[in-house]
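Participant: Provided below are the primary sequence and the corresponding predicted coordinates.
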Amino acid sequence: MTPAATATRTPAAWAGHLYDDAILAGQGPLFLRRDDGWMLPLPVERWCEPPDAADTGLLRRCGGAVLDIGCGPGRFVTALHQRGRPVLGVDVSLAAVARTVETGAPAVRGSIFDPVPEEGRWDTALLADGNIGIGGDVARLLRRVAQVVHPDGRLLAELAYDDVDETLSVRVDDGDGRSGAAFPWARVGASAAERYASVAGWRIAETWCHEASRRRFVCLRLT
């Protein structure tokens, strides 16, 4: 599949200098910070390395042409591209897209809520690293992904390890007093994911965990 024109609306929070700088440097610290001070660490170093043991479970389940939504620095896109698989990464961060493209893998800058190349023809959509929280409205995101994949396609998503269901207002934060603009985000575990999937036209086909890294995943199919 060939990338088309990129979308132009880019959420400033993820395209800001704190995230871009961390991606370009390949390291944090970086967090999602709530206004009450709670912070979720972002594993920038892991994102910038080749896929690890937990990631291989996702890669193994990627069938056909793959769209990696919120691809970050592109470890999944690069791995699939190197295997000769049709794949495209989409990310709002120019630095993330640039780092992906530097590996020779294809990526475009844009939001999943804007038009994306080859809509309705992707066999697998990928929401790794908690990207099921994009936009803070899981049901809306799942409905949008349903428009992007082929009717027989699948969605592979990484969930929160714990059984949570929360919508947050967060900021990208470097842990040293600097933070970006607030934006909505969501965190969902397995039970919440099943509820949101049901209302958005998906069914759960498989769930699995990588216990050593405390990471939980789900495969959804359209109903």
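Facilitator: Looks like it arrived, so ask away.

Participant: going forward, measure contacts and count neighbours with C-alpha atoms only.
Facilitator: Noted.

Participant: and for stretch 205-216, what are the contacting residues?
Facilitator: 54, 158, 159, 160, 161, 217, 218, 219, 220, 221 (C-alpha atoms under 8 Å, 6 or more residues apart in numbering).

Participant: in it, what counts as buried?
Facilitator: Within stretch 205-216, the residues scored as buried using 16 or more other C-alpha atoms under 10 Å are 209, 215, 216.

Participant: swap in stretch 214-223?
Facilitator: Buried residues in stretch 214-223 (16+ other C-alpha under 10 Å): 215, 216, 217, 218, 219, 220, 221, 222.

Participant: mind giving me TSV with those and columns for distance to residue 149?
Facilitator: Formatted as TSV, the buried residues of stretch 214-223 follow (distance: C-alpha to C-alpha, whole Å):
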residue	distance to residue 149
215	24
216	22
217	19
218	16
219	13
220	11
221	10
222	9
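
Participant: try it against this one:
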Amino acid sequence: MSAPPATASWASADPYALALRAGHGPLFLRRADGWLLPLDVDRWCARADAVDRAVLDRCEGAVLDVGCGPGRLVAELAARGHAVLGIDVSETAVDRTERLGGPALHRSVFAPLPGEGRWGSVLLMDGNIGIGGDPRALLDRVVQLLSPGGLLLAETAPVDVDERTQVQVVDVTTHARGGTSFPWARVGTESLLRYAALAGLTPDAQWTAGGRRFAALRARSTDPARSSAEPPNSAAVISSQRGRNPAADWPVADR
């Protein structure tokens, strides 16, 4: 599997960093034709709500939150005593996550990551199925990260859509834009299930709550490509204790 090409990310764009520091929007992804997709910065910067917590109740084993943003989900899992790690390409997001007490790394999902092949659960929330603009490539990468039989918990678009496009981060109140455009995708549940089948993930559950749609997908319980990987209960699983360096608990080979 080849990763999508390195591009400027919406999460490293200046309007996004400013919004996270302020704790609120409005912020949008803007297509070239002018269509705007609102980003729910206010909710992301708040504590995990009832809908979020119900998703987190399904988590199994150590949890990797891909595109953790300002860290509400990582902080909630850490408070519950879960082994958890957030990753994000935004330094501002990582800083905010750590201030909430959640371990996080400034890292792309397509870069080498701790514990590959040993995560019990991976989260793709808040539209993060769109990362890289290629859902199939992203799901292939998730399969590499999950332990055999591990669980992907993904939030899909509220409508049936399968769109790949170029977008730009904009603040419509100041007309600030986040640099160059970058690839993004929007995927509804039906489209996600099609891509998931190609990646070797099987449906586990689907549900709607609070106007948001979710799907749980499970990796194969055995994968010949991972025959040499360490078992999921190896010493690589980190502690979620607050105030610790998340990378310090992982083997050097996994960093």
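Facilitator: Arrived safely. What you see is a predicted model; the values in this text were computed from it and never measured.

Participant: tell me, the strand or helix carrying residue 59 of structure 1 lands on which residues of structure 2?
Facilitator: Assessed by DSSP states H and E, residue 59 of structure 1 sits inside helix 53-61. With TM-score structural alignment applied, helix 53-61 of structure 1 matches the range 50-58 in structure 2.

Participant: What does residue 67 of structure 2 correspond to in structure 1?
Facilitator: Going residue by residue (TM-score structural alignment), residue 67 of structure 2 aligns to residue 70.

Participant: Check residue 111 of structure 2 too.
Facilitator: In structure 1, the residue paired with residue 111 of structure 2 is residue 114, using TM-score structural alignment.

Participant: Test my guess that its match contacts residue 9.
Facilitator: Yes - in terms of C-alpha atoms under 8 Å, residue 114 of structure 1 counts as a neighbour of residue 9; the distance is 7.4 Å.

Participant: hang on, the earlier thing: could you dump the contacts of stretch 205-216 of structure 1 to TSV with distance to residue 99 of structure 1?
Facilitator: Output for the contacts of stretch 205-216 of structure 1, formatted as TSV (distance: C-alpha to C-alpha, whole Å):
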residue	distance to residue 99 of structure 1
54	22
158	22
159	25
160	26
161	28
217	25
218	27
219	27
220	29
221	31
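
Participant: Restricted to strands, list these.
Facilitator: Within these, residues falling in strands by DSSP state E are 158, 159, 217, 218, 219, 220, 221.

Participant: Most widely separated two among these?
Facilitator: Within those, 159 and 221 form the most distant pair, 15.9 Å apart (C-alpha to C-alpha).

Participant: one step back: nearest to residue 198 of structure 1, of the buried residues of stretch 205-216 of structure 1?
Facilitator: Distances from residue 198 of structure 1 to the buried residues of stretch 205-216 of structure 1, taken by C-alpha to C-alpha, are shortest for residue 216, at 18.8 Å.

Participant: what's the counterpart of the closest one in structure 2?
Facilitator: Counting by TM-score structural alignment, residue 216 of structure 1 lines up with residue 213 in structure 2.

Participant: Residue 26 of structure 1 too?
Facilitator: Checking TM-score structural alignment: residue 26 of structure 1 goes with residue 23.

Participant: which residues sit in contact with its match?
Facilitator: Residue 23 of structure 2 is in contact with 41, 42, 45, 46, counting by C-alpha under 8 Å, 6+ apart.

Participant: Could you see which of the residues you listed carry over to structure 1?
Facilitator: Retained in structure 1 by both residues aligned by TM-score structural alignment, their matches' C-alpha atoms under 8 Å are the following of these: 41, 42, 45.

Participant: Quick one: distance of stretch 106-119 of structure 2 to the chain centre.
Facilitator: 11 Å (C-alpha atoms, centre = their mean, to the nearest Å).

Participant: Could you tell me the end-to-end distance of it?
Facilitator: 18 Å (C-alpha to C-alpha, to the nearest Å).

Participant: cool, stretch 104-123 of structure 1 as well?
Facilitator: 22 Å.

Participant: mean distance, the helix or strand harbouring residue 125 of structure 1 to its aligned residues in structure 2?
Facilitator: According to DSSP H and E, residue 125 of structure 1 maps onto strand 122-127. Superposed on structure 2, strand 122-127 of structure 1 shows a mean distance of 0.3 Å to its aligned residues (mean C-alpha distance after the TM-score superposition for structure 1).

Participant: counting contacts, what elements does that strand pack onto?
Facilitator: Judged by 3 or more C-alpha pairs under 8 Å, 6 or more residues apart in numbering; DSSP states H and E, strand 122-127 of structure 1 is in contact with strand 66-69, strand 149-159.

Participant: List the contacts of stretch 158-166 of structure 1.
Facilitator: 127-132, 186-193, 214-218.

Participant: Tell me the residues of structure 2 aligned with it.
Facilitator: Alignment note (TM-score structural alignment): stretch 158-166 of structure 1 is matched to residues 155-163 of structure 2.

Participant: What distance separates the opening and closing residues of that stretch?
Facilitator: Start and end residues of stretch 155-163 of structure 2 are separated by 15 Å (C-alpha to C-alpha).
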